[in-house]
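**Student:** Here is a sequence with its predicted model. Questions after.
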Amino acid sequence: MSIKIMADSASDLTKEYFTKYDMEMVSLTVHLDDKDYEDGITISPKNVFDAMRVGKSPKTSQVSPQTFKSIFTSYAESKQTLIYLAFSSELSGTYQTAKMMESEVKEEYPDANIYVIDTKCASIGYGLVVLHAAKMAQDGKSAAEIIEEVKNHSLNMEHIFTVDDLEYLYRGGRVSKTAAFVGSLLNIKPILHVEKGKLIPLEKMRGSKKLLGRMIEIMEERGGNFENQVIGISHGDDLERAEKLADMIKEKFGVKEFVIEYVGSAIGAHSGPGTLALFFLNKNYK
């Protein structure tokens, strides 16, 4: 029986990817207008960004323990191997919840082949790790081989991103009120990255004209062998700018394959419209 890969909706992969690679998906919850929605299923990123543009503040919550327990139990009972690749534990409690439920299920089914891995990644950076694992599973690789490669892939996945308005990150507790206010006042566009699963500010730039060029410079400084990589780009309802960035990267590095998708509803609720993120493997990846 083949190995099943599972990911959550913070991978920002559309349902089409999950269908194509026969993967399981679990959804984070988005709370908007006093209603709960399943990220990637009953609400679209566009809905979230449009709501934020008119001043609404969507909230999110992690995958429920019961959801994990139910899925893990079904795989334990059917004796099928399941590898759940989780959204960064530094950005959500979903990984910890999954680990708890894995332990509970294994008390009843000690031989269950269920593995829960913290990718320390987010958005399409996480999505690229998931797709790589899914392709390995389709190629008949063992669970040990997939897990080892996932850890290598995750560890060396660069996340370089910018947001249009620091206010959204302030609301999500990512930057101080002063930084958000000063940033908006001076039209400062931050460049951030993910380090050990956490959001870390990297640089600040005035205005957005030089932003794409600087993101590509950082890409060149940190990575290599781009023509043999799949490069990820996610955007907060700004496909035009995402495609412009892709064209610039293609021209400079000869990249052949991109995954370009919306920043999903759950992550977008914190980063806001106008977010632009770039994902690639760094020089340490072997």
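**Tutor:** Structure received.

**Student:** make it CA atoms for all contacts and neighbour counts henceforth
**Tutor:** Will do.

**Student:** which SS state does residue 41 fall under?
**Tutor:** coil (DSSP: H, G, I helix; E, B strand; the rest coil).

**Student:** Shouldn't residue 201 be within a strand?
**Tutor:** Yes - Residue 201 sits within a strand when classified using three-state DSSP.

**Student:** My guess is it contacts residue 193. True?
**Tutor:** Yes - counting by CA atoms under 8 Å, residue 193 is a contact partner of residue 201 at 6.4 Å.

**Student:** In terms of neighbours, single out the busier of those two.
**Tutor:** residue 193 (21 against 17; other CA atoms under 10 Å).

**Student:** try it against this one:
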Amino acid sequence: MSVVVVTDSSCCIDPEVIDRFDIRVVPLHVVADGRDLREGVDELPDDLSGVTTSGPSPAELTDVYAEALDASDGDGVVAVHLSRLLSGTWDAARHAAEAFGDRIRLVDSQSTAMGLGFAVVEAARAARAGASPAQVYERAVRVAATAKTLLVVDRLDHLRRGGRIGTATALLGTALAMKPVLHIVDGKLVLREKTRTMTKAMAKLVDGVVAEAGEDPLVAVHHRQAPDRARTLAEQLSERLPDGTEVGVSELDAVLGAHVGPGAVGVVVASAATGD
């Protein structure tokens, strides 16, 4: 067998890719009307207003790590998770991994969505090619370090309630009717710049991605219940990025969607050309 890669359901990876590389995905949780539901496993409500979210428990992670280790025939597991500053998943993963010693290697992607997903997929490619646990780990770390995530939301109160941005930033956007452009820096979601309209904010997303993209970038557009806006963003990016760049479009799943709210759009740009 080969090294098995594990991640969590915030990764936004296409299910076909997950199946192709046998990536193991630990579900995050949505609590709605007193019911604890698992993302990607249980049926979730369309309306996410008022729901709360949580990461997997150490016990859940332990079970998945053990199954992945068995599947690797002892070659080992590399687990790549969303930023420790955005979720308690990392702490739960650290506790779960202690029981396995160095057979489980943990990576904090310092991101989420495809900022996490690109690192996971490239690590899984390396594993499929026969890389050692150390090499798969390094691949994940290096690709994750290249990821840049930019985001615009219709309303900031979803992020404020979840504690993902400060109250001052949320009040600024609400009181002044601003459309702040946010980005992830060192694993934390922070204000990048302020705009007054969604059109200007979208233009800033495109400019930001083009400035960060290399010759052969990995690019993903995400949205929450805003497919037309996402398609427009993808088209604008395709016009300005290097020829042949694939710009994937996907809707954010429930946990991330609950935090960004309807109408949100974001872009992740990363690089697989890390010097290997």
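**Tutor:** Perfect, I can see it now. Computed from a predicted model, the values in this text were never measured in an experiment.

**Student:** What's residue 51 of structure 1 aligned with over in structure 2?
**Tutor:** Matched to structure 2 by TM-score structural alignment, residue 51 of structure 1 sits across from residue 47.

**Student:** quick one: what helix or strand has its match in it?
**Tutor:** Using DSSP states H and E, residue 47 of structure 2 maps to neither a helix nor a strand.

**Student:** Also residue 91 of structure 2?
**Tutor:** Counting by DSSP H and E, residue 91 of structure 2 is part of helix 89-97.

**Student:** So residue 201 of structure 2 versus residue 150 of structure 2, what's the distance?
**Tutor:** 10 Å (CA to CA, to the nearest Å).

**Student:** Which residues are in contact with each of the two?
**Tutor:** Common contacts of residue 201 of structure 2 and residue 150, defined by CA atoms under 8 Å, 6 or more residues apart in numbering, comprise residue 181.

**Student:** what helix or strand is residue 37 of structure 2 on?
**Tutor:** strand 35-38.

**Student:** Cross-check the contact I'm expecting between residue 46 of structure 1 and residue 237.
**Tutor:** Yes - in this structure, residue 46 of structure 1 is within contact of residue 237 by CA under 8 Å, at 6.5 Å.

**Student:** Have a look at these two and say which one is more surrounded.
**Tutor:** Using other CA under 10 Å, the more surrounded residue of residue 46 of structure 1 and residue 237 is residue 237, with 23 against 17.

**Student:** Three-state assignment for the counterpart of the more buried one in structure 2, please.
**Tutor:** Counting by TM-score structural alignment, residue 237 of structure 1 corresponds to residue 225 in structure 2. Following three-state DSSP, we place residue 225 of structure 2 in the coil state.

**Student:** show me what contacts residue 225 of structure 2?
**Tutor:** Each residue near residue 225 of structure 2 by CA under 8 Å, 6+ apart is listed here: 251, 262-264.

**Student:** Kindly reformat these as TSV containing distance to residue 10 of structure 2, neighbour count and secondary structure.
**Tutor:** What follows is the contacts of residue 225 of structure 2, written out as TSV (distance: CA to CA, whole Å; neighbours: other CA atoms under 10 Å; DSSP: H, G, I helix; E, B strand; the rest coil):
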residue	distance to residue 10 of structure 2	neighbour count	secondary structure
251	11	18	strand
262	17	19	coil
263	18	18	coil
264	16	24	coil
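
**Student:** and of those, the nearest to residue 157 of structure 2?
**Tutor:** residue 262 (11.4 Å; CA to CA).

**Student:** From residue 29 of structure 1, how far out is the residue in structure 1 that that closest one lines up against?
**Tutor:** Matched to structure 1 by TM-score structural alignment, residue 262 of structure 2 sits across from residue 273. Using CA to CA, one obtains 19 Å as the distance from residue 273 of structure 1 to residue 29 of structure 1.

**Student:** now residue 124 of structure 1
**Tutor:** Per CA to CA, residue 124 of structure 1 is found 18 Å from residue 29 of structure 1.

**Student:** which one of the two has more residues nearby?
**Tutor:** residue 124 (30 against 23).

**Student:** The equivalent of residue 196 of structure 1 over in structure 2 and residue 167 of structure 2, how far apart?
**Tutor:** Matched by TM-score structural alignment, residue 196 of structure 1 corresponds to residue 186 in structure 2. For residue 186 of structure 2, the distance to residue 167 of structure 2 equals 20 Å [CA to CA].

**Student:** now swap in residue 203 of structure 2 and tell me
**Tutor:** Taken as CA to CA, the span from residue 203 of structure 2 to residue 167 of structure 2 is 26 Å.

**Student:** Report the distance from stretch 224-234 of structure 1 to the chain centre.
**Tutor:** 16 Å (CA atoms, centre = their mean, to the nearest Å).

**Student:** That stretch spans what distance, first to last residue?
**Tutor:** Terminal residues of stretch 224-234 of structure 1 lie 20 Å apart, using CA to CA.

**Student:** so is whatever residue of structure 1 lines up with residue 100 of structure 2 in a helix, a strand, or just coil?
**Tutor:** Under the alignment defined by TM-score structural alignment, residue 100 of structure 2 is paired with residue 105 of structure 1. Classification of residue 105 of structure 1 by three-state DSSP places it in helix.

**Student:** contacting residues for residue 105 of structure 1?
**Tutor:** 69, 72-73, 76.

**Student:** number of nearby residues for the equivalent of residue 63 of structure 1 over in structure 2?
**Tutor:** Correspondence of residue 63 of structure 1 to structure 2, assessed by TM-score structural alignment: residue 56. Residues within reach of residue 56 of structure 2, counting by other CA under 10 Å, total 20.
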